[in-house]
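[1] Task: produce atomic coordinates for the following.
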Amino acid sequence: METVHSKDGTEIAFDGIGEGPALVHVGGALNDRGSGAALAGLLAPRHTVLSYDRRGRGDSGDAPPYAVEREIEDLAAVIETAGGSAAVYGMSSGAVLALRAAAHGLPITRLALFEPPFVPAHDDRVTRARAYNTELTALLADGHRGDALALFMTNVGMPAEMVRQMRGAPMWPALEALAPTLAYDSAVMDDAATGAELPEDLLGRVAVPALVLDGGDSPAWMRDIARRTAALLPAGTHRTLDGQTHDVDPAALAPALEEFLTG
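    Predicted coordinates:
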């Protein structure tokens, strides 16, 4: 583990592995830097892969009040320690953070995104995203981390009975410790203001080469959003990984990333 300090002084922990051009991995909700370890190992022979704990997670620090701009500064600090510029891969809400960072002007050379979870305009998911943000905020304010975690899981489609079973599993305390950062992901998605609608203006400002990936077995609406995201990016392309879902297998993902990064 290594650390770097963000602009506001927050310590950000990261792991680096491999040799070659830098690639920074940005995890999604409930991910820490360990979530990218398997992918990093597959890419390491030709890339230096940096996986970091987003603020409030793992060994990274935190500093209230939260703002998406602070997370962009965190990513900027990791890119700086990687040599001043880097390719970036973002997963789910981490893909949206990476998009916001690229639009902000960070020195990102290439951008790879897996299933950014935007929602179509005028879809009932917009209303649900706003309602989710309101309920999540209230639960976390009252200290109900377990209930907030359960809310997130049911919101993304996990059956309620499965969530009840998970609450007794050994992994639950570690996940519950990450629950406050669910509010950070909700802010990255802009749930409260826009209901996570596809941000056409923001996407139009991302000029770097970008690859948007989805899984062939993911829900149709998520695959459609991936295609639409790619189409709105000035230098965007789209690719489907057959047989994959939102829980993408690193062994299926790594070759697609390798081809994009070296193409």
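
[2] Please make it C-alpha for all contacts and neighbour counts, starting now.
    Noted.

[3] show me where the stretch 101-250 of the chain has helices.
    124-141, 145-155, 160-166, 172-177, 182-189, 191-194, 200-204, 220-232, 250-262 (DSSP state H, counting those that start in this stretch).

[4] Rebuild those helices as JSON lines, extending it with distance to residue 28 and mean neighbour count.
    Written out in JSON lines, the entries for the helices of the stretch 101-250 of the chain read as follows (distance: least, C-alpha to C-alpha, whole Å; neighbours: other C-alpha atoms under 10 Å):
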{"stretch": "helix 124-141", "distance to residue 28": "16", "mean neighbour count": "17"}
{"stretch": "helix 145-155", "distance to residue 28": "13", "mean neighbour count": "19"}
{"stretch": "helix 160-166", "distance to residue 28": "19", "mean neighbour count": "12"}
{"stretch": "helix 172-177", "distance to residue 28": "13", "mean neighbour count": "15"}
{"stretch": "helix 182-189", "distance to residue 28": "8", "mean neighbour count": "21"}
{"stretch": "helix 191-194", "distance to residue 28": "15", "mean neighbour count": "17"}
{"stretch": "helix 200-204", "distance to residue 28": "19", "mean neighbour count": "15"}
{"stretch": "helix 220-232", "distance to residue 28": "15", "mean neighbour count": "19"}
{"stretch": "helix 250-262", "distance to residue 28": "15", "mean neighbour count": "15"}
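
[5] now the other sequence, so there's something to compare against:
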Amino acid sequence: MTELATSTRGDRVAYDRYGPADGGPTAVLVAGAGSLRGDDGIATTARVAADAGVTVLVPDRLGRGESAAEGRLDLDREVEGLRAVLAAEGGHGVLCGHSSGCSISLYAAAQGLAVDGLLLWEAPVAAPASQTAGWVDELERRIDAGELEAAQEWYMKDMPPEWLAGAKASPAWPVIYAGVVSLRADGQSLRWATAGLESGALREQVDVPVLATYGTSTFPAMVEAAERIRTVLPQTEVREVSGAHHVWDATAFASVLTGFVRSCGPTRR
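    The predicted model follows:
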């Protein structure tokens, strides 16, 4: 059954709750670009972790699925949505980010959400900060100009070309690029995270256990990014987990999530 939480900005965030009725350690899955809470890999991961006794919350990001939202969907607004979900379900937990959901999770921790730990899957934060900033500036320019198809193409420009070709060949392509407005938060978080990693500022902003993971078959930049996070954030462990093409193996990742969530004590904030 869909649960709803209302943020301080007035946004209603739809989420699914998996796990024991009497609570338990909590994780929130923070999706990256384009993912919905009902996607098979996400839902399977949540169910397997829930069967092991972890409460897993899976929200639709603002502007996606049942989390309908209009206007400027920026990073601070996105984080207020996450804050509302946590507040509705015990007030604290581990954030588990996928791709750009990792940088959103890092930013949420820096903004004072009651985060017990951060589990990051293939955080795309290896690029130089200036390069990322230029890419995000152009993304936002295209969104603001209403050039949504061009904005979606720009967002995917450094991904494997077959990913963009496959998306454009899909009958869902108009729906995909219409949803690019929700990627403003992703871009802003990546700009913030790469700058903070490069300057070392994240060391003072994020003070929780971090597990940075990547797949057994992945792009070298994902391994570099995990090591970059470990260099800056002293409470970071890096681990390879079964997965390929930027997607985790649901059963393997659920096991990692369960162990990490149980190892994280309640937030000190």
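
[6] May I see the helices of the stretch 101-250 of the first structure arranged in CSV, with distance to residue 64 of the first structure as well?
    As requested, those are arranged in CSV below (distance: least, C-alpha to C-alpha, whole Å):
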stretch, distance to residue 64 of the first structure
helix 124-141, 14
helix 145-155, 18
helix 160-166, 30
helix 172-177, 17
helix 182-189, 11
helix 191-194, 19
helix 200-204, 26
helix 220-232, 31
helix 250-262, 34
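
[7] and the residue nearest to the spatial centre of the second structure, what is it in contact with?
    Centre of the second structure computed as the mean C-alpha position; nearest residue by C-alpha atoms, centre = their mean is residue 101, 1.4 Å away. For residue 101 of the second structure, the contacting residues are 30, 31, 32, 33, 123, 186, by C-alpha atoms under 8 Å, 6 or more residues apart in numbering.

[8] among the residues you listed, which are in strands?
    With strands defined by DSSP state E, the entries of those inside them are residue 30.

[9] ok, of the contacts of residue 101 of the second structure, which one's closest to residue 219 of the second structure?
    Comparing the contacts of residue 101 of the second structure against residue 219 of the second structure with C-alpha to C-alpha picks out residue 123 as the nearest, at 11.3 Å.

[10] burial measure for the closest one, as a count.
    27 (other C-alpha atoms under 10 Å).

[11] returning to that earlier point: just say helix, strand or coil for the residue nearest to the centre of the second structure.
    Remark: residue 101 of the second structure carries the secondary structure label helix [criterion: DSSP: H, G, I helix; E, B strand; the rest coil].

[12] distance of the equivalent of it over in the first structure from residue 111 of the first structure?
    Under the alignment (TM-score structural alignment), residue 101 of the second structure maps onto residue 94 of the first structure. The spacing between residue 94 of the first structure and residue 111 of the first structure, counted by C-alpha to C-alpha, to the nearest Å, is 12 Å.

[13] Same check on residue 43 of the first structure?
    In this structure, residue 43 of the first structure and residue 111 of the first structure are separated by 15 Å, where distance is defined by C-alpha to C-alpha.

[14] between these two, which one's more packed in?
    A side-by-side neighbour count of residue 43 of the first structure and residue 111, using other C-alpha under 10 Å, places residue 111 first with 28 against 22.

[15] wouldn't the more buried one be in contact with residue 89 here?
    Yes. When contacts are counted by C-alpha atoms under 8 Å, residue 111 of the first structure is listed as touching residue 89 (6.0 Å).

[16] Return every residue with contacts to both of the two.
    Each of residue 98 lies in contact with both residue 111 of the first structure and residue 89 under the rule C-alpha under 8 Å, 6+ apart.
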